[in-house]
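K.L.:
What follows is a predicted structure for the sequence shown.
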Amino acid sequence: MSRRCSLTEKGVQTGHKVSHSNVKTKRKFLPNLHNVTLISDVLGRSVRLRVSAAGLRTVEHNGGLDAWLIKASNHELTAPALRLKREIEKKMTTAH
């Protein structure tokens, strides 16, 4: 399992640990990932994803998983999120 957010693609970043004497050594900054179960109102089921804390706040701010996925552009979504978005769009078009 990769250290990458399923929704926002936030991943591992690299940088330096800087000592008091200004010696720089390589280090990794890991994203704050959590396994969460998000509920899709349109699909009527829950979806398990590995999401960063910032991504989870963004989803909640935009009114839930369905609203966030519909707003997001396709090129900035991961493969599982894009699959979910297509399912939601398909269900919404057949419902109307």
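P.N.:
Good, I have the coordinates.

K.L.:
C-alpha from now on. contacts and neighbour counts both.
P.N.:
Noted.

K.L.:
got the contact list for stretch 18-35?
P.N.:
Contact partners of stretch 18-35, identified using C-alpha atoms under 8 Å, 6 or more residues apart in numbering, comprise 3-5, 10-17, 48-53.

K.L.:
Can you flag the buried ones in those?
P.N.:
Buried members of the contacts of stretch 18-35, scored by 16 or more other C-alpha atoms under 10 Å, are R3, R4, C5, K10, G11, L49, R50, V51, S52.

K.L.:
my read is K90 is in a helix, agree?
P.N.:
Yes - according to DSSP: H, G, I helix; E, B strand; the rest coil, K90 belongs to a helix.

K.L.:
Second structure follows, compare the two:
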Amino acid sequence: MSRVCELTGKGPMVGNNVSHANNKTKRRFLPNLNDVTLISDTLGRSFKLRVSTSALRTVDHRGGLDAFLARAKDAELSEKALKIKKDIVKAQATA
């Protein structure tokens, strides 16, 4: 399973461990991912997603999954999140 957030596209970063003697060795900074269940108010369904904690805070700040996906760029979203976004837009258009 890849270590990438499904809502923001945040993935591993590369950096150095620096010792007291200033020796540098490569390391990876992994995103803090959690498996969460988010509820869409428009669709009335819940969705299981693998989301970073910073994205989860942003979802709460923007007022839920529907509001987050409305403002999110399609390039950052996973295929699963894109499908949810398209379903929400279609449901809002018919309602």
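P.N.:
Now that the structure is in, tell me what you want to look at. Predicted model only: the values in this text are computed from it and were never measured.

K.L.:
How alike are these chains, TM-score-wise?
P.N.:
Scored against TM-score structural alignment, normalised by the length of structure 2, the superposed chains reach a TM-score of 0.96; 95 aligned residues with a C-alpha RMSD of 0.8 Å.

K.L.:
Just the contacts of stretch 18-35 of structure 1: which are in helices?
P.N.:
Using DSSP state H, the members of those that fall in helices are A53.

K.L.:
In strands, which of the contacts of stretch 18-35 of structure 1 appear?
P.N.:
Mapping the contacts of stretch 18-35 of structure 1 onto strands (DSSP state E) picks out Q13, T14, G15, H16, K17, R48, L49, R50, V51, S52.

K.L.:
what about the residue lying closest to the fourth one once chain neighbours are set aside, how many neighbours?
P.N.:
Spatial nearest neighbour of H16 of structure 1, excluding adjacent residues (C-alpha to C-alpha, 6 or more residues apart in numbering): K26 at 4.7 Å. With neighbours defined by other C-alpha atoms under 10 Å, the count for K26 of structure 1 comes to 9.

K.L.:
May I ask which two of the buried ones among the contacts of stretch 18-35 of structure 1 are separated the most?
P.N.:
G11 and L49 (14.6 Å; C-alpha to C-alpha).

K.L.:
Check the mean deviation of the host helix or strand of D87 of structure 2 from structure 1.
P.N.:
Taking DSSP states H and E as the criterion, D87 of structure 2 maps to helix 79-94. Per the superposition on structure 1, helix 79-94 of structure 2 and its aligned residues are separated by 0.8 Å on average (mean C-alpha distance after the TM-score superposition for structure 1).

K.L.:
Would you indicate which residues of that helix are buried?
P.N.:
Those would be A81, L82, I84, K85, I88, V89, for helix 79-94 of structure 2 by 16+ other C-alpha under 10 Å.

K.L.:
Surely the first one touches L7?
P.N.:
In this case it means A81 of structure 2. Yes - using C-alpha atoms under 8 Å, A81 of structure 2 is in contact with L7, at 6.6 Å.
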